[in-house]
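> Here is my input; please provide its structure:
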Amino acid sequence: MMNLVTIDTGTTNTRVMLWQNGKKIAKVARPVGVKSTSITGSKDTLHQTIKSAIDELLKTAQVELNSDVKFIASGMITSNLGLAEIPHQSAPVSMSDVAANMERILIPEVCSQPIWFVPGVKNKVRTITSENIDQMDVMRGEEVEAFGALTQLQAKKPFILVLPGSHTKFIKIDEDGKIAGSITSMAGELISLLTKDSILSDSLEHNFSDELDIKALTLGAENCAKKGLGRAAFTVRLLDLYTNYTRNQMANYLLGVVLQNDVAAIKTTQAFDINVDDTFVVIGKPALRDALQVLLNNDDYFTGNILTIDVPELASVGIMAIAKMRNII
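Okay, here's the model as predicted:
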């Protein structure tokens, strides 16, 4: 039986999963990512965290660590702050390109077996300057999610794949199923900061929306488009002081304020070609996913379909597809 361990490390979290014949057997998560390396200047914490997660995972599943167990890692773990720095591939990039440029590295402090590392993807900009920096973008981890989504989707290419989160990615998938480019926003992180660590925190009770309120969401987006993010965000406090808006309505209003910036960014991007009739496919947690679907549908600029789907463990789905292409599994 083939045992595959996928390691997905981001800025603040690590998820390690065991798969057997495409079925998830066990999962271990740790609240540690490459941020620890950035803060301390040492990779010791990251090494220890991933090693202990792997040990716990295999012990839970009663799997012996030997050459029959394959390890594949993706995300920020492949950056200079991670376990091994793997060069980005320049767009346009296919799944076969990513598979062909994986690197197999032994890191004894973490695991007695070699780990395959999946390279990230960057936009292709010949000469980067301060004037054209908006054309540049990078990803580590989202590329496996993109290829995972491609294995599950029936959407006609080309299309725009949207992966909302702390850092939301808009990824252009071209006619050939290649990653043509991307742009990134800090939408999720901005919402978190404004909700939990700003003058708005008391009004919002330090919590995000409980359920979608389309009217409040839309009003926030409209006010942001007219007045800008700073002014529109502050009006959350005014809604608390002078209206009967509930906490959930205010949270939706703020969600609309911040996500409107993402809508504006994708409309004006020069990082890749975008057509008004492009299909959008939004995958992610319901709060951000459904809100983005509403705002994109409401914008007269876009005339294509705005679809949402749910793919559990999307990164691992992509990793397994890439691993099969490389004949690792």
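
> Going by C-alpha atoms from here, please, whenever you check contacts or count neighbours.
Noted.

> would you list every one of the helices in the stretch 201-329 of the chain?
With helices called from DSSP state H, counting those that start in this stretch, the stretch 201-329 of the chain shows them at 201-204, 214-227, 229-242, 247-268, 286-298, 314-325.

> so which of the ones you listed comes closest to Ala100?
Proximity to Ala100 (CA to CA) singles out helix 314-325 among these, at 8.6 Å.

> buried residues in the closest one?
With burial defined by 16 or more other CA atoms under 10 Å, the residues of helix 314-325 counted as buried are Leu314, Ala315, Ser316, Val317, Gly318, Ile319, Met320, Ala321, Ile322, Ala323.

> Just give me the closest of these to Asn244.
Leu314 (40.0 Å).

> Next, work out how far apart the nearest residue to that closest one once chain neighbours are set aside and Val162 are.
What sits nearest to Leu314 in space, not counting adjacent residues and going by CA to CA, 6 or more residues apart in numbering, is Glu145, at 5.4 Å. Glu145 sits 10 Å away from Val162, going by CA to CA, to the nearest Å.

> Neighbours of the residue nearest to Leu314, how many?
Taking other CA atoms under 10 Å as the neighbour definition, Glu145 ends up with a count of 22.

> for it, what are its contacts?
The contact partners of Glu145, by CA atoms under 8 Å, 6 or more residues apart in numbering, come to Leu314, Ala315, Ser316, Val317, Gly318.

> Go through the one helix or strand it maps to and flag the buried ones.
Using DSSP states H and E, Glu145 maps to helix 142-152. By neighbour count on 16+ other CA under 10 Å, the buried set for helix 142-152 is Glu142, Glu143, Val144, Glu145, Ala146, Phe147, Gly148, Ala149, Leu150.

> Second chain to compare with the first, below:
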Amino acid sequence: GEEAQVAGLLFTYSPELPVTIVVLSSHTKFIAIDGQSKILGSITTVSGQIYEAIVKETFIGKSIRKDDEFDDREYFNPQIIDTAYDWVMKSGFLRSMLMPRFLDTLLKTRWYERKLFVEGAIASEDLRAIAQFEALGFPLKTHFVLIGPPRRCAIYEYLFKEKSGITGQILKLTENEAIDKLNIMGGIHLARRAGLI
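Take a look at the predicted model:
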């Protein structure tokens, strides 16, 4: 899985090294690659699962469910992401998760604004993983490749640039076909290297 995807990415896109690949799925996985294309290791969070649990199993989920015809797939508001980030940094993630409920019951906000707040707060919490890079021997001056849904990648890209001081290039892979192709191309590349084909 991980090795094939990394091999596919390096073979297909030849990103500038070192690079950190961030896979945004049911988990968020930061995979560090050094200047010689070697996987140094990874850091994983359960952010995707936390989001699903919040939506399905908490009263917060009621405040971020779609209640009109607005298509929020392209909705992005930096002020909401900034606010979510500030709340997580000042009050912690768990306290921040109450905000969408307050915004729903006490203020005039839309469901998609509250949903973006939750997504921004979860991404902000994920950024804390970068603080472990140095202890694990991962390069701090690195480029990034974000792999996942378009808006989720946009949120992480924004936070990386605006809140983390990251100056490296950021490549986003958001189309399912391109993501699926990584595993296929990586598997072929690894099989060739092993002399199997």
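
> And the TM-score between these chains?
TM-score for the superposed pair, counting by TM-score structural alignment, normalised by the length of structure 2: 0.87. Supporting figures: 188 aligned residues with a CA RMSD of 2.0 Å.

> Would you check the span in structure 2 matched by the next helix or strand after the helix holding Glu145 of structure 1?
Proceeding N to C from helix 142-152 of structure 1, the next assigned helix or strand is strand 159-163, under DSSP H and E. Counting by TM-score structural alignment, strand 159-163 of structure 1 pairs with residues 19-23 of structure 2.

> Equivalent analysis for stretch 14-29 of structure 1, please.
Going by TM-score structural alignment: stretch 14-29 of structure 1 matches no residues.

> on that earlier part again, which of the helices of the stretch 201-329 of structure 1 sits closest to Lys51 of structure 1?
That would be helix 314-325 among the helices of the stretch 201-329 of structure 1, by CA to CA, at 18.9 Å.

> which residues touch the closest one?
Looking at what lies outside helix 314-325 of structure 1 - CA under 8 Å, 6+ apart - the contacts are 6, 8, 22, 72, 74, 95-96, 98-99, 141-142, 144-149, 151, 329.

> Run the chain-centre distance for it.
Relative to its chain's centre, helix 314-325 of structure 1 lies at 16 Å (CA atoms, centre = their mean, to the nearest Å).

> what's the answer for stretch 169-188 of structure 1, then?
The answer for stretch 169-188 of structure 1 is 11 Å, by CA atoms, centre = their mean.

> can you give me the end-to-end distance of it?
This stretch, stretch 169-188 of structure 1, spans 11 Å end to end (CA to CA).

> Equivalent analysis for stretch 99-113 of structure 2, please.
Using CA to CA, the end-to-end distance of stretch 99-113 of structure 2 comes to 11 Å.

> quick one: that stretch aligns where in structure 1?
By TM-score structural alignment, stretch 99-113 of structure 2 lines up with residues 235-249 in structure 1.

> Once you drop chain neighbours, what's closest to the residue sitting nearest the centre point of structure 2?
Ranked by distance to the mean C-alpha position of structure 2 (CA atoms, centre = their mean), the top residue is Leu24 at 4.5 Å. Using CA to CA, 6+ apart and skipping residues adjacent in sequence, the residue nearest Leu24 of structure 2 is Gly148, 4.9 Å away.

> The one you found matches what in structure 1?
Under TM-score structural alignment, Gly148 of structure 2 pairs with Gly284 in structure 1.

> Please report how far its match lies from Ala99 of structure 1.
For Gly284 of structure 1 relative to Ala99 of structure 1 (CA to CA), the value is 24 Å.

> Check Leu296 of structure 1 too.
33 Å.

> now swap in Gln89 of structure 1 and tell me
Separation of Gln89 of structure 1 from Ala99 of structure 1 (CA to CA) stands at 11 Å.

> cool, and Val121 of structure 1?
Val121 of structure 1 is 12 Å from Ala99 of structure 1, by CA to CA.

> higher neighbour count, those two?
Shown here are Val121 of structure 1 and Ala99; by other CA under 10 Å, Val121 has more neighbours (26 against 21).

> Test my guess that that one contacts Gln89.
Yes - shown here, Val121 of structure 1 and Gln89 form a contact pair, counting by CA atoms under 8 Å, at 4.7 Å.

> Map Lys172 of structure 2 onto structure 1.
Aligned counterpart of Lys172 of structure 2 in structure 1: Thr308 (TM-score structural alignment).

> Could you check how many residues crowd around that match?
For Thr308 of structure 1, using other CA under 10 Å, the count is 17.

> If we ignore the residues flanking it in sequence, what's nearest it?
The spatially closest residue to Thr308 of structure 1, leaving aside those adjacent along the chain, is Val282, at 4.7 Å (CA to CA, 6+ apart).
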